[in-house]
Every structure is written in structure tokens, then in C-alpha cells.
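Student: coordinates for the following, if possible.
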Amino acid sequence: MSWQAKLEHLLRDRRSGSLHLLGRTVHLCAEMAHAGAAPEHLVAVVERLQQAHPAMALLWNLGQRLREQAAQGATAAELVQSAQRFAEEVAESARQAVESVARELPSGASVLTHSAGTQLYELLRRLRELGKQIELFCTLSLPGGEGAALARTARRLGMQVCLVCDLQAYGVLKQVQLLLLGADALCLDGLVHKVGSAPLAYLAWMEHRPVWVLACSQKLLPQPWSEELEGEAPPCLRSTLPQRRALYDCTPWEHLTLVATEQGLLSAQLLRKQLLALTPEKPSNRGR
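Tutor: Below you'll find the predicted structure:
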């Protein structure tokens, strides 16, 4: 398959998580450089992927990194090396965040998840290595239905797991001890993640259930939430009926409890202050 065909596939991918897409983007850049692509072409491809997946902070931050280095005269090979270093840094940060949650999550805890991603899969494997059993509830996570694959993995790992329809999750929330979410970005207004995360986190907040987020510092996105970040989901039904096709929503910081990064499990409000300190000129859209 040519790199052009691989690019088109990445542009259309609405199932893979941001860590997986980052790795494939870096491989694509390496293939392009090997084929003789100029530095500006690598930057342009990353920008196209960033526009196709607007909520994924890892692609935003990779694009910013490569743009700055290309402007300073970096060669295509140097840009690839930089992208590979960034991917390695992200992988290590994500691993440390998973380790923090695996260590702190008590054995026997009942946990509800929404959507799926590399860090959630790695967390399940790490829990098994530590000999910890949890009761896991996975939403189907439409559109996409990636929660089913997460549930199948949990069952293969010997965990007690139950797959629930997305709307059933509101009833399940009253039975569990914790809502655990992944992250596509942590913006000035809160957590950007699969559509449906925000109302689940709101109900968890109302029910006094903690909401934990698996992330890493490279997923910090120093900009406010906007409609641009909603992305576009595949149609939920083949029909001429009008359909709401948002793929992501934004959970306000006040509905989050702890965020796992390479620094450990941090208070959501502390992480928010760190992000605001980095970008004092970018006001939040919340509360306007």
C-alpha cells in the first residue's frame, strides 16, 4: 500500500484512539521521508491529519513541533527523528499514567468505562499482572461501538465484565464506585473525549462518584473548547434523516476528580491551574 493510500485510511479512521493514530502517523512520516518527501510535505500531511481528528491533542502538539522545526530549516529526516522521539515520550508518559491508576485502583472495585483506547487496554493487562480483579462495566460506546472490543479483551483476561448499552450506563453509575475515562485532549474547558462522556461525568458528579481520567501531559491542549473539536462521527443510520454527528464532547473540569499523567494521579483542579498558567492569554469558553 502506498503512503498516499495509508494517509487516506488514517484520515477516515474514526475507531482508533489517539495513541494508536500517533504511532501510525509517525510511521507514515518515516515512509514519506524515505520516498523523498520534502519537509514541508511532512508538515502538511500532519496538518491534514490534525484537521481530520481535531480533538486529538497528540496530533496538534506533534504538528506544532514539526512546524517550528521545519521553519528553522530541519530536514525531512530530522523531522522524522523528532516525531519518533515525541512518540516515544508519549508512550512512556502514558505507561507511567497507567501504572499510577493500576497501583491506586483497589482490587474488587466496580468500574464503569466509556469508549476505549490504548491506555485502557494497557491498564487491564497491568491489573492482571498485579493480580487485581475488578468488576468492569463497558458501554457499547456508539457511534463506533469500540466498547465491545474492550469488554472482549477484559473477558479474555479473566475479568468480571458486563457490556451495557450507552443509555443503560446511567443506571449502572449508581452501582459502581468509579467512572474511568480516557482522554483525547485536556483543553482549557475540560476533558475532550468520546461523545457521551460529559453527561456520564455529570451524573457521576451528582451521585458523588469519582471520575478518573487516563491521560498524559502531551494531551494538554492550550485552547478553549469549540465546535471545531466535536469532530464528525460516521452516520449512525443509513438514512436521509438529519443526524447529529458529533464525535466528541467536553466534560467541565469541575466534574472530574483525578487525572492520571506521568506525574501520578493529580487533582483535576490542580492540572487545570497548570494548564491555565501556561496559557493566560487564552480564556475559557465556559461560563460565558
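Student: only C-alpha atoms from now on, for both contacts and neighbour counts.
Tutor: Noted.
Student: buried sites along stretch 40-55?
Tutor: 40, 42-43, 45-55 (16 or more other Cα atoms under 10 Å).
Student: which residues in the protein form helices?
Tutor: Taking DSSP state H as the criterion, the chain contains helices spanning 3-12, 18-34, 39-52, 57-71, 76-104, 118-129, 146-156, 169-172, 197-206, 268-278.
Student: on that earlier part again, the buried residues of stretch 40-55 into CSV, with extra columns for distance to Ser82?
Tutor: Shown next, in CSV, are those (distance: Cα to Cα, whole Å):
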residue, distance to Ser82
Glu40, 15
Leu42, 12
Val43, 12
Val45, 15
Val46, 13
Glu47, 16
Arg48, 19
Leu49, 17
Gln50, 17
Gln51, 21
Ala52, 22
His53, 21
Pro54, 21
Ala55, 22
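Student: one more, please, to line up against the first structure:
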Amino acid sequence: MSSVRGHPHNPQSGRLPAAWQVHVSAIRDDHTSGAASLTARAVEALVDLAASLQDSWEGVTMAGMISSVNTAVRELAAAQPAMAPLRRLCWAVEAAAENAAEEADASALATAVRQAAAAFNAAMQEHQRQAAEHAAALLPTHACVLTHSASSAVEAALLRAYSSGRLARVSCLEARPLCEGRSLATRLAEAGIPTALAVDALAARLVSQADVVLVGGDSVAPGGLINKAGTATLALAARACQVPVYAVCQSEKFLPSLPRTRQTGARPEGFAVADRAQLAGEVLPDPVPGLTVANYYFDLTPLDYLTAVISEAGPLSANMVRGLATGLRAPSSG
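Tutor: Model (predicted):
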């Protein structure tokens, strides 16, 4: 990760070093990493930024310093709007910056930013570990599991279940167009787990052969689960086959409302997607005149289509998730 030290900026106007945009762009352009990985990278960027800004904050008002911090974290959250942990990280850092305002000291503010970011990431990782433990314990003995895309929380649950003798085999849907499911399937196979990789079109066939569908998630809100496109279809197929569907999502992925779309600013309804249309070339390399390509990375699965959301607190019903998510509040500055 390149350093942002030494680049001039004006905290009083909220402007950030030019190199900061390198960090933001790298997160924005990463379409294969999950929420946990992107959040860890965002934390590294914030730690680096805090050190850089501290070097340039002498003589700047506290309001100007806080303005710079708030601008930075909001740019991170906007880089991947479907990823709830980035927004929750934004909230944590904004709150820490406001709490440090009484110090009126650049060093204290920079320390508060670093500590808040690191604490958020540490809690998220620990909560993911606990959620994975709960998910592994829920699997029936010698379970056949079907999963979609490449969730680090699901991967942790599957590894734990296999080590305890609860897992017989895994089928991974590849998750087109970038096919991150292939990397998960490869890692599971290398760990000794009997694993099959399947094209997404086989989801309905494979779900009838599974004991459990286990997916991750990027955001959980009262309106549903945002995850890789294809999750909603998989949940519908599992519902028809009466196969339980669990989403492994620690509480840092909960939001009181769904992210807003880039296209209209409106919250998605029903099965509408929560992100912008991606590059047509990922699906159709050679453009055809008059032919448009629909390529979305995420879809929305109603909570009632899930058997449970598994967090660090264990399995949560749809109503429990709605209650927990609705109670969340962003800082007043957000």
C-alpha cells in the first residue's frame, strides 16, 4: 500500500492528499474481494492517512481536522455502497473524531482515528469467527453444503465443520462473471474437503441434492440481504425444495436501511439490485450493435426467504434481524 505521507492538503476545506484517492479507487475497483477483506484494507488506509494528516495539521482548526476525517471515511463508504461494514466503519471513525474534539489536538485526533479503525476491524474479525462457529455447529452430521460466490465467513464455517467431522462435501457455484467461487472451491479442495465447482445455472439442480445452503452477505437490513447476484434465485430454489438457507453475517454487516443505488438514489425494492450496472465487457467482450448487457454484482434476498441469519449471537430469525438492524443509528454528523 502506497503511503500518503508528504502530500499537501487543506483540512479546512475537507480536501485530502491526492494519494488518498489511490486507496479509494483500489477499493472501488475491487469486484472480487468480500466485505471483510475490503474493510481490512480500508482500515489500513485510514491508519496511513491519520499519520499523514497529523504531519500537516499544525495550525488547523479542530473543525477542519474533523472535516478531513469525515470526508475520508465517507469516500470509503461510497466506494462500495453495498458493503455495510465500510459504512459502519465510517460511523465508528466519525464518532471517535467527534469525541476527540475536546482535546483540540491533532495528535489526539489521529490517535482516535487509528484506534477506532483498528478496534472496529478487530471486533469484526472476532465476530466473524464466532458466527462461523455457530454456523458449523448448525450443520447436520455429514452435511452436503451448497454455497455461492466466496464468503470468508462461510469458508471459516466449512473448515471448522470439516475438522469436526460434520461436513461431507461442498458444492460451490462459481458466481459469474468474475467467478470468485472458483477460488473458494480451490481453497476448500486444497484443505482436503471433497468439493465440486458448478456453473451458476445448476443452482436449482444442486440445491435439491444439498442438506443446507450456506451463503455470506455484504449488507443485512430490514429490507433484506445484499449478496452476490444469484443469491436470491438460490434462496427461492431452496425454499421450493425445503432446504434450509443460512446467511453467515456478523453484526458489523447490519444496517438500519438498505444502501441507496447509484442510478437513482432510491432504495431498492423487491428483487431490485443495490449496485450500478457493471462493465458489459465482463459478459460480452465484443460489443454487438443494438444489444445491451445487464451485469450486476449484487441482488437482494428478502429476509423471510432465509431460515436464519447467523451472527456472533447465533442464529437470528427475520424478525430478530429487523429489530436489531432498525435500532442502529449513525452518528449525528452522518
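Student: TM-score of the superposition?
Tutor: Remark: TM-score between the superposed chains equals 0.89 [TM-score structural alignment, normalised by the length of structure 1]; 279 aligned residues with a Cα RMSD of 2.0 Å.
Student: looking at the helices of structure 1, spot the one closest to Pro234 of structure 1.
Tutor: helix 3-12 (9.5 Å; Cα to Cα).
Student: give me the buried positions along the closest one.
Tutor: Buried, per 16+ other Cα under 10 Å, within helix 3-12 of structure 1: 7, 10-11.
Student: stretch 114-126 of structure 2 against structure 1, how far on average?
Tutor: After superposition onto structure 1, stretch 114-126 of structure 2 sits on average 0.8 Å from its aligned residues (mean Cα distance after the TM-score superposition for structure 1).
Student: what span of structure 1 lines up against that stretch?
Tutor: Using TM-score structural alignment, stretch 114-126 of structure 2 corresponds to residues 80-92 of structure 1.
Student: could you do stretch 226-243 of structure 2 as well?
Tutor: Counting by TM-score structural alignment, stretch 226-243 of structure 2 corresponds to 192-209 in structure 1.
Student: what does the matching stretch rub up against?
Tutor: With contacts defined as Cα atoms under 8 Å, 6 or more residues apart in numbering, stretch 192-209 of structure 1 is touched by 55, 114-115, 141, 169-170, 173-174, 176-179, 181-186, 210-211, 246-252, 255-256.
Student: Ala277 of structure 2 and Glu126 of structure 2: what is the separation?
Tutor: Plainly put, Ala277 of structure 2 is 33 Å away from Glu126 of structure 2 if you go by Cα to Cα, to the nearest Å.
Student: also Leu214 of structure 2?
Tutor: 20 Å.
Student: and for Arg260 of structure 2?
Tutor: 28 Å.
Student: cool, Leu225 of structure 2 as well?
Tutor: For Leu225 of structure 2, the distance to Glu126 of structure 2 - Cα to Cα - is 21 Å.
Student: between these two, which one's more packed in?
Tutor: Leu225 (28 against 13; other Cα atoms under 10 Å).
Student: ok, that one - contacts?
Tutor: 217-219, 300-303.
Student: so which of those residues belong to strands?
Tutor: 219, 300-301 (DSSP state E).
Student: and which of these is nearest Pro194 of structure 2?
Tutor: Closest to Pro194 of structure 2, out of all of these and judged by Cα to Cα, is Thr301, at 28.3 Å.
Student: from Val90 of structure 1, how far out is Lys219 of structure 1?
Tutor: For Lys219 of structure 1 relative to Val90 of structure 1 (Cα to Cα), the value is 9 Å.
Student: list the buried residues for the match of stretch 114-126 of structure 2?
Tutor: So for stretch 80-92 of structure 1, counting by 16+ other Cα under 10 Å, buried means 80, 82-84, 86-87, 90-91.
Student: cool, and stretch 163-173 of structure 2?
Tutor: Those would be 166-173, for stretch 163-173 of structure 2 by 16+ other Cα under 10 Å.
Student: stretch 129-136 of structure 2 too?
Tutor: 129-136.
Student: distance to Asp286 of structure 2 added to those, as CSV?
Tutor: Listed next are the buried residues of stretch 129-136 of structure 2 as CSV, based on distance: Cα to Cα, whole Å:
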residue, distance to Asp286 of structure 2
Arg129, 43
Gln130, 46
Ala131, 43
Ala132, 42
Glu133, 45
His134, 46
Ala135, 43
Ala136, 44
